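A.B. asks: Predicted structure and sequence below. I'll ask about it afterward.
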Amino acid sequence: MMSAHMMLWQLRAATKGSFCRRCYRPQPQQGPLRPLTWSPRQLDRKETNSCPSATSNTEYPRVFITGGLGQLGVGLAQLLRKHFGRNNVILSDIKKPPDEVLNSGPFVYADVLDYKNLRELVVNNRITWLIHYSALLSAIGEANVTLARSVNITGLHNVLDIALENSLRLFVPSTIGAFGPSSPRNPTPDLCIQRPRTIYGVSKVHTELMGEYYHHKYGLDFRCLRYPGIISADSEPGGGTTDYAIQIFHDALATAKFTCYLRPDTRLPMMHVRDCHRATLEFLQAPAERLSMRTYNIGAMSFTPNELACEIRKHLPSFEVTYAPDAVRQGIADSWPMSFDDSNAQGDWGWKAEFQLRELVEDMLRSIKEQKKNAAVS
């Protein structure tokens, strides 16, 4: 007797694709098929009545974030939950979440290399937007190329296929690291030669091209922003080349001394994390007809370690910085853009940064002081 699994497989093949949510008619097949499976519900959503944003509502997207315990996932989830509801945004990672993350909204274990489990999570939780943050960053990737290739490239292929199979809106960030020494550096436009020299950068160029290919060939709603260095007081440095611009604030307040692994004149594009989250949300909400491309630069400010240190000294006059350039990270930084041309993002969907260097420094020092004060009280 034919199994139910095989019957569904043949039914899907006969209809040449999946059913459209809106019209319930068979749609043209959009990409490669993988066998269907079932699993028990993996997330028990608890509805609350505290406010409209705390309930699951079909008018809002259902968002799934991979790599959610990295620098950006938790903060983005907080912003999205304010807009779409606490239970409509699901964080995931392969690490144990701290209590405050676990108590703030849905969290599940998800390994992006486990295709079957990832697909089950998407299907069982009726996901409509997939935000793929899982990646090994530049310096860590150079120390473990094999793992970076697996996570950054194989993981991408899994989310591309899952997004296509389930008609998701897929967001995957790219980076300044997607450019190389032969790219124009000041400013760097959206479209130019790239040819990066790190596995992180190579994987991000692969991300951009594969996403655009899936969009043009299959109609996948793929969206990608090239992030500059992101600066946040709420997360520890994660192994990126631009992370000196996070550690410097902690050291300035703790010891008034900092040793920088880049030269004092190394100029790189940077962005406050709140601008980064807002850009991501605005881009995800932008109507498709306004997007002239699928991968955009977004910019805010550019500065050197020396310029950042000088701005910090306006608040902490005794702050001292020494420079001990690390050959690997300095080489990476020297191949990256010095500033971004983000005129297409500004023109197409209205992007505009709010934080510049002065506001960035003031906010980072204030936020870290508050964290230390709260930690001392608790």
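C.D. replies: Good, I have the coordinates.
A.B. asks: from here on, contacts and neighbour counts on C-alpha atoms
C.D. replies: Noted.
A.B. asks: quick one: the helices in this structure?
C.D. replies: 4-15, 73-84, 99-104, 115-124, 138-143, 145-149, 155-165, 199-218, 244-254, 273-285, 305-313, 327-334, 343-349, 357-377 (DSSP state H).
A.B. asks: Tell me which of those helices lies nearest to Pro228.
C.D. replies: Minimum separation from Pro228 across these (C-alpha to C-alpha) falls at helix 273-285, 8.9 Å.
A.B. asks: Now do that closest one and helix 357-377, the angle between them.
C.D. replies: If you take axes from the mean of the first three to the mean of the last three C-alpha atoms, to 10 degrees, helix 273-285 sits at 110 degrees to helix 357-377.
A.B. asks: Show me what helix 273-285 is packed up against.
C.D. replies: helix 73-84, strand 221-227, strand 229-231 (3 or more C-alpha pairs under 8 Å, 6 or more residues apart in numbering; DSSP states H and E).
A.B. asks: Any buried residues in it, and which?
C.D. replies: Neighbour counts over helix 273-285 (16 or more other C-alpha atoms under 10 Å) mark 273-280, 283-284 as buried.
A.B. asks: Same question for stretch 168-188.
C.D. replies: Residues 168-181, 183-185, 188 are the ones in stretch 168-188 that count as buried (16+ other C-alpha under 10 Å).
A.B. asks: give the contact list for the residue nearest in space to the middle of the chain.
C.D. replies: What sits nearest the mean C-alpha location of the chain, by C-alpha atoms, centre = their mean, is Tyr133, with 4.1 Å. By C-alpha atoms under 8 Å, 6 or more residues apart in numbering, the contact list for Tyr133 reads 65-68, 70, 72-73, 172-173.
A.B. asks: another structure for you, compare them:
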Amino acid sequence: MKKVLVTGSLGQIGSELVTRLRKDLGLNNVIATDLRKIEGSPIVEEGVFETLDVMDQEAFLKMAKKHKPDMIVHLAALLSATTEKNPKLGWKLNMDGLINALDVAKEIGAGLFAPSSVAAFGPDVDFQNTPQDTFMHPTSMYGVTKVAGELLMNYYYTKYGVDTRSVRFPGLMSYKTEPGGGTSDYNVDMYYQALLKGEYECYLKAGTYMDMMYIDDAIDAIVNLINADSKKLKHRNAFNLAPFTAEPEMLATSIRKHIPNFKLNYKIDPVRQAIADSWPDHMDDSAAREEWGFKAKYSLDDITEVLLRELTIKFKKQGKL
């Protein structure tokens, strides 16, 4: 991997991945793109940035031919809760955008990484240690697009030889970008509200377990998989990743080690609860560990310490604390 084009680069994963890749490859070898341009953003101002609508295949191909990346990281997509509110839009953006990225990769001879998700599973799997290879019957439109995306990427690999690679991300945790439209985003919002209000109203019920992962581990995983020896990959699309599993009360307990009076309340959102209930409690990620050496560094308590420290600094600068 010498030169990378990243779509959706202003999102949670994209913003941190672009920063990492610019350090690894140099400013001129990372082409950050997004549908919008945020003035003042380091992603926009500190390296190569271009606006790109991934639904415009002609513009996508023109840009790729201009920059000639050897790897495309396709992150532009709608997340789970947002997709469920507008399933047709979610299908169109997530699937048409992906197939455009695949066609561009095929045309210029580049590899392609696009993330899948724990949402790709459905309620008929083994919820504990969900296998790498098992039933894929999701009940959310977001999950449907992720399964279809995995199959489409496998098709382009076997049919056209496009070097496709993917992971099934769990809920990601980061202090740099605010919670978005994901079902698992309560895990970050809880830390925001713990500092700002001293309490949090959770839209998922107690005991709702799901895999979680710190953003730095997620970025390491993308970089390591992209750089992995192709001959060692038995699986490509997509690898389970599951550093640890947690439910709301566990996060609250970890937070109380730093904010003893933190209160956790509940107001269940039926839509997001139904989505979460269809996901595994914990995936088996042994294939990722064996085939390309995946290993996470951060535990839940490690993440809590980092998030509370960094968010405190952030909020003080903003005058919120």
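C.D. replies: Noted; the coordinates are in hand. Computed from a predicted structure; not experimentally measured.
A.B. asks: Among the buried residues of helix 273-285 of structure 1, find me the one that's closest to Leu118 of structure 1.
C.D. replies: Nearest to Leu118 of structure 1 among the buried residues of helix 273-285 of structure 1, counting by C-alpha to C-alpha, is Leu284 at 21.3 Å.
A.B. asks: Map the closest one onto structure 2.
C.D. replies: Superposed on structure 2 with TM-score structural alignment, Leu284 of structure 1 falls opposite Ile226.
A.B. asks: ok, that match to Thr7 of structure 2 distance?
C.D. replies: Distance, Ile226 of structure 2 to Thr7 of structure 2, by C-alpha to C-alpha, to the nearest Å: 16 Å.
A.B. asks: And Ser174 of structure 2, by the same measure?
C.D. replies: Look at Ser174 of structure 2 and Thr7 of structure 2: by C-alpha to C-alpha, they are 19 Å apart.
A.B. asks: Show me which of these two is the more surrounded one.
C.D. replies: Thr7 (29 against 23; other C-alpha atoms under 10 Å).
A.B. asks: And that one, how far from Ala76 of structure 2?
C.D. replies: Separation of Thr7 of structure 2 from Ala76 of structure 2 (C-alpha to C-alpha) stands at 6 Å.
A.B. asks: Over to Phe121 of structure 2?
C.D. replies: 21 Å.
A.B. asks: rewinding a little: may I see the helices and strands packed on helix 273-285 of structure 1 arranged in TSV, with distance to Thr207 of structure 1 as well?
C.D. replies: Listed next are those as TSV, based on distance: least, C-alpha to C-alpha, whole Å:
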stretch	distance to Thr207 of structure 1
helix 73-84	19
strand 221-227	9
strand 229-231	18
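A.B. asks: Leu11 of structure 1: which of these is closest?
C.D. replies: Among those, strand 221-227 comes nearest to Leu11 of structure 1, with 25.4 Å by C-alpha to C-alpha.
A.B. asks: Now which residue in structure 2 aligns to Gly85 of structure 1?
C.D. replies: Using TM-score structural alignment, Gly85 of structure 1 sits opposite Gly26 in structure 2.
A.B. asks: Now do that match: how many residues are near it, please.
C.D. replies: Neighbour count for Gly26 of structure 2, taken as other C-alpha under 10 Å: 14.
A.B. asks: cool, and the one 4 residues further on?
C.D. replies: The burial metric for Val30 of structure 2, expressed as a neighbour count using other C-alpha under 10 Å, is 27.
A.B. asks: Out of the helices of structure 1, flag the one nearest Leu291 of structure 1.
C.D. replies: helix 343-349 (6.0 Å).
A.B. asks: still on that earlier bit, deepest-packed of the helices of structure 1, please.
C.D. replies: helix 155-165 (a mean of 22; mean count of other C-alpha atoms under 10 Å).
A.B. asks: whereabouts in structure 2 does it align?
C.D. replies: Aligning helix 155-165 of structure 1 against structure 2 (TM-score structural alignment) gives residues 97-107.
A.B. asks: Over to stretch 360-373 of structure 1?
C.D. replies: So stretch 360-373 of structure 1 sits over residues 303-316 in structure 2, by TM-score structural alignment.
A.B. asks: Same question for stretch 174-194 of structure 1.
C.D. replies: If you align by TM-score structural alignment, stretch 174-194 of structure 1 falls on residues 116-136 of structure 2.
A.B. asks: Endpoint to endpoint, the matching stretch covers what distance?
C.D. replies: Stretch 116-136 of structure 2 has an end-to-end distance of 12 Å (C-alpha to C-alpha).
A.B. asks: Residues contacting that stretch, please?
C.D. replies: 80, 137-140, 142-147, 149-150, 166-170, 237-240, 275, 277-285, 287.
A.B. asks: what about 7 Å?
C.D. replies: 137-139, 143-144, 146-147, 150, 166-170, 238-240, 278-285, 287 (C-alpha atoms under 7 Å, 6 or more residues apart in numbering).
A.B. asks: Could you check how far it is from the centre of its chain?
C.D. replies: Distance, stretch centre to chain centre, for stretch 116-136 of structure 2: 17 Å (C-alpha atoms, centre = their mean, to the nearest Å).
A.B. asks: what residues are up against whatever residue of structure 2 lines up with Val112 of structure 1?
C.D. replies: Using TM-score structural alignment, the partner of Val112 of structure 1 in structure 2 is Val54. Going by C-alpha under 7 Å, 6+ apart, Val54 of structure 2 touches 60, 97, 100.
A.B. asks: Over to Arg236 of structure 2?
C.D. replies: 164-166.
A.B. asks: What of Lys204 of structure 1?
C.D. replies: Contacts for Lys204 of structure 1 (C-alpha under 7 Å, 6+ apart) come out as 174, 178.
A.B. asks: Give me the distance between the equivalent of it over in structure 2 and Ala76 of structure 2.
C.D. replies: In structure 2, Lys204 of structure 1 lines up with Lys146, judged by TM-score structural alignment. Between Lys146 of structure 2 and Ala76 of structure 2 the computed distance is 13 Å (C-alpha to C-alpha).
A.B. asks: Kindly report the same for Thr164 of structure 2.
C.D. replies: With C-alpha to C-alpha as the criterion, Thr164 of structure 2 and Ala76 of structure 2 are 16 Å apart.
A.B. asks: Could you find the closest non-adjacent residue to Lys263 of structure 2?
C.D. replies: The spatially closest residue to Lys263 of structure 2, leaving aside those adjacent along the chain, is Glu199, at 4.5 Å (C-alpha to C-alpha, 6 or more residues apart in numbering).
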